[in-house]
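Enquirer: give me a model of this one.
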Amino acid sequence: MSWAWFHRLASPPRFYALAGRLVPWLGAAAGLLLAVGTVWGLVFAPPDYQQGDSVRILYIHVPAAMLAQSCYVLLAVAGVISLVWKIKLADIALHCAAPIGASMTALALITGAIWGKPTWGAWWVWDARLTSMLILLFLYAGVIALGQAISNRDSAAKACAILAIVGVVNVPIIKYSVVWWSTLHQGATFTLTAKPAMPAEMWLPLALTVPGFYLFFGCVLLMRMRTELLRREGRSQWAQTALRMALDSRRTQ
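Expert: Okay, the predicted model is just below:
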């Protein structure tokens, strides 16, 4: 029964319709959480007793870094589904998620550099956490480049899936690098399983921006997947019907 439900969800017309219903709700929830969390964290949260106001960048840096790693795990899972069960929707998810993950990785690296300059006295150091995050950005770039360089869609899907699966080994390295090696990067101060190491007025904004980033990711991913579905399935009857409905909706607005 569960597998039948899974294959029904993977049907392009069903997924397109479901994603269309979810996008507005995800977008509204993400906008609310990000607006409240970022304003609270960047303006009203107290400064850190050691890092001062530079700690405020963590309200953007931490969610971006978490999402960058989670997104690559999604790529690997989609790669497995694409290779084993030959579900085309998995390849579409991988193709559409990779640029978002690359953007989040770049944002994490940039905000980390902004935080590192006043904290460490340098924009960049060859720290284990930073280096493994840079490798993650290269992996994302590799997946994107493979998808664009190989003209045959099936061959491109297979190559991207293999790279995503192989590259996922870097994610636990990122997570545990501060434990395995001597590193400048501080350990986690906010986890789901332990009491936060910071006062509530500092971690509560982070508790809003983290799910806000994930909901934003879900919203953008579904929007990109809907567009890619129409591009690939443009000759099918359901896609042409969906396009006509979208054009009619725009004309009536």
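
Enquirer: drop to CA atoms for contacts and neighbour counts, all remaining ones
Expert: OK.

Enquirer: didn't A97 look like it was pressed against S70?
Expert: No - the criterion here is C-alpha atoms under 8 Å, and A97 misses it with S70 at 10.7 Å.

Enquirer: would you map the strands across the stretch 1-150 of the chain?
Expert: Applying DSSP state E, counting those that start in this stretch to the stretch 1-150 of the chain gives no strands.

Enquirer: what ranges does it have for its helices?
Expert: For the stretch 1-150 of the chain, applying DSSP state H, counting those that start in this stretch gives helices covering 2-9, 12-39, 58-85, 88-120, 128-149.

Enquirer: and those helices: which comes nearest S155?
Expert: Closest of the helices of the stretch 1-150 of the chain to S155 is helix 128-149, at 9.0 Å (criterion: C-alpha to C-alpha).

Enquirer: now the closest one: buried residues?
Expert: Residues of helix 128-149 classed as buried: 128-137, 139-144, 146-147 (neighbour count, 16 or more other C-alpha atoms under 10 Å).

Enquirer: that one vs helix 88-120, what angle?
Expert: 150 degrees (axes from the mean of the first three to the mean of the last three C-alpha atoms, to 10 degrees).

Enquirer: and T227, how far from K117?
Expert: From T227 across to K117, the span is 40 Å (C-alpha to C-alpha, to the nearest Å).

Enquirer: next one: stretch 10-19 to chain centre, how far?
Expert: Taking the mean of its C-alpha atoms, stretch 10-19 sits 21 Å from the chain's own mean (C-alpha atoms, centre = their mean, to the nearest Å).

Enquirer: in a markdown table: the helices of the stretch 1-150 of the chain, plus distance to P211.
Expert: Formatted as a markdown table, the helices of the stretch 1-150 of the chain follow (distance: least, C-alpha to C-alpha, whole Å):
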| stretch | distance to P211 |
| --- | --- |
| helix 2-9 | 24 |
| helix 12-39 | 7 |
| helix 58-85 | 8 |
| helix 88-120 | 14 |
| helix 128-149 | 21 |
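
Enquirer: let's see this one next, to set against the first:
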Amino acid sequence: MNWSFFHKLGSPKWFYDISGRWLPWVAIAAAALLAVGTVWGLFFAPMDYQQGNSFRIIYIHVPAAFVAQSCYVMLAVAGVVGLVWRMKLADVALKCAAPIGAWMTFVALITGSIWGKPTWGTYWEWDARLTSMLILLFLYFGIIALGQAISSRDTSAKATAVLAIVGVVNIPIIKYSVEWWNTLHQPATFKVTEKPAMPIEMWFPLLLMVLGFYALFTVSLLMRMRVETLRREGKTRWAREALEKLA
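Expert: The predicted model follows:
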């Protein structure tokens, strides 16, 4: 296995340079995917025979929930990398991704509540899926608060990494909660390894929205990491030169 890419991530300058090349292309992909997916899903996808037009909120709810969970897994991986290999960018990624994950979790919870009223007759129910998603939001808040409460950068990085790793046990609970317990939440409508449970004209715009949300997450993360990298490396020559170009 070629580990050169992994080792290059240990260089803040290399990350800043390569992310600057990727960012415009990922941003274009995000804009195109979200535009096409939104228009297709909201205006051209057929109405659901049971839920009517209220089902269309899945084009926001499902992608947000996907990204919220994936982001936390990424935090746990960054935590392991930071603790084991002491890689600077791992802590940067963890710090910068946590607020994005928190927002995605919040969006998933809000849209799920809006969807739940006409579907279940209530905005909120303390079932396994909803409760575990709320716990995910609190875990994000905990990581953000812990990182801000500790003044020492090294101690803060270690503490947030440990919390991210411990909290990742909640992700399989979220995923399999509808199978393990009796819950109001319906089973997954979007599975990569199985045939879609909905017509292709409803499923395909959902796929575009999921990809668009991941691209949007990537854009947001790269932008935040670039700013944080410059802030931390401000005394180095390359960072000063980069700041001069921005000015």
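
Enquirer: who has more neighbours, A97 and S70 of the first structure?
Expert: Taking other C-alpha atoms under 10 Å, A97 of the first structure and S70 do not tie; A97 has more neighbours (25 against 16).

Enquirer: mind listing what that one touches?
Expert: Shown in contact with A97 of the first structure (C-alpha atoms under 8 Å, 6 or more residues apart in numbering): C71, L75, L221.

Enquirer: residues contacting the first one?
Expert: For C71 of the first structure, the residues meeting the contact criterion (C-alpha under 8 Å, 6+ apart) are A97, A98, G101.

Enquirer: and which of those is nearest N152 of the first structure?
Expert: Nearest member of the contacts of C71 of the first structure to N152 of the first structure, counting by C-alpha to C-alpha, is A98, at 18.6 Å.

Enquirer: and the closest one, how far from A68 of the first structure?
Expert: In this view, A98 of the first structure and A68 of the first structure are 10 Å apart by C-alpha to C-alpha.

Enquirer: cool, L94 of the first structure as well?
Expert: Relative to A68 of the first structure, L94 of the first structure is positioned 14 Å away (criterion: C-alpha to C-alpha).

Enquirer: so which of those two has more stuff around it?
Expert: Applying other C-alpha under 10 Å to L94 of the first structure and A68 shows that L94 carries more neighbours, namely 29 against 26.

Enquirer: contacting residues for the more buried one?
Expert: L74, L75, A78, G79, A161.

Enquirer: swap in 10 Å and give it another go.
Expert: Residues in contact with L94 of the first structure (C-alpha atoms under 10 Å, 6 or more residues apart in numbering) are 71-72, 74-79, 82, 88, 143-144, 147, 157, 160-161, 164, 221, 225.

Enquirer: with W115 of the first structure instead?
Expert: So W115 of the first structure contacts Q51, D53, S54, V55, R56, I57, L58, H61, L109, G121, A122, W123 (C-alpha under 10 Å, 6+ apart).

Enquirer: just the buried ones from the residues you listed?
Expert: S54, V55, R56, I57, L58, H61, L109, W123.

Enquirer: now, which of those residues sits nearest N152 of the first structure?
Expert: Lowest distance from N152 of the first structure to these (C-alpha to C-alpha) belongs to L109, with 33.2 Å.

Enquirer: just give me the match in the second structure for that closest one.
Expert: Structural alignment (TM-score structural alignment) places L109 of the first structure against L109 in the second structure.

Enquirer: go ahead and confirm its match touches L134.
Expert: Yes - in this structure, L109 of the second structure is within contact of L134 by C-alpha atoms under 10 Å, at 7.5 Å.

Enquirer: buried sites along the one helix or strand T160 of the second structure maps to?
Expert: Element membership of T160 of the second structure, judged by DSSP states H and E, is helix 153-167. Within helix 153-167 of the second structure, the residues that count as buried by 16+ other C-alpha under 10 Å are S156, A157, K158, A159, T160, A161, V162, L163, A164, I165, G167.

Enquirer: now distance to E194 of the second structure too, for those residues, in TSV please.
Expert: Shown next, in TSV, are the buried residues of helix 153-167 of the second structure (distance: C-alpha to C-alpha, whole Å):
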residue	distance to E194 of the second structure
S156	41
A157	39
K158	39
A159	39
T160	36
A161	34
V162	34
L163	33
A164	30
I165	29
G167	28
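
Enquirer: and of the residues you listed, the nearest to P187 of the second structure?
Expert: Taking those together and measuring to P187 of the second structure by C-alpha to C-alpha, the closest member is G167, at 23.3 Å.

Enquirer: quick one: contacts for the aligned partner of that closest one in the first structure?
Expert: By TM-score structural alignment, G167 of the second structure lines up with G167 in the first structure. G167 of the first structure makes contacts with Y72, V73, L75, A76, I135, L136, F138, L139, Y140, G142, V143, A161, as judged by C-alpha under 10 Å, 6+ apart.

Enquirer: what's the neighbour count on the closest residue in space to the second one that isn't next to it in sequence?
Expert: Yep, that's V73 of the first structure we're talking about. Once flanking residues are discounted, V73 of the first structure sits nearest to V168: 6.2 Å by C-alpha to C-alpha, 6 or more residues apart in numbering. Here the number of neighbours of V168 of the first structure (other C-alpha under 10 Å) works out to 20.

Enquirer: please apply the same query to T38 of the first structure.
Expert: A count of nearby residues for T38 of the first structure, using other C-alpha under 10 Å, gives 21.

Enquirer: what residue of the second structure matches up with it?
Expert: T38 of the first structure maps onto T38 of the second structure when the alignment is built from TM-score structural alignment.

Enquirer: please report the distance of that match from R56 of the second structure.
Expert: When T38 of the second structure is compared with R56 of the second structure (using C-alpha to C-alpha), they lie 10 Å apart.

Enquirer: give me the common contacts of these two.
Expert: The contact sets of T38 of the second structure and R56 overlap at L206 (C-alpha under 10 Å, 6+ apart).

Enquirer: what sits against the residue nearest to A159 of the first structure when sequence neighbours are not counted?
Expert: Distances taken as C-alpha to C-alpha, 6+ apart put L146 closest to A159 of the first structure, at 6.9 Å, once the chain neighbours are dropped. L146 of the first structure makes contact with Y140, S155, A156, A157, K158, A159, C160, L163, according to C-alpha under 10 Å, 6+ apart.
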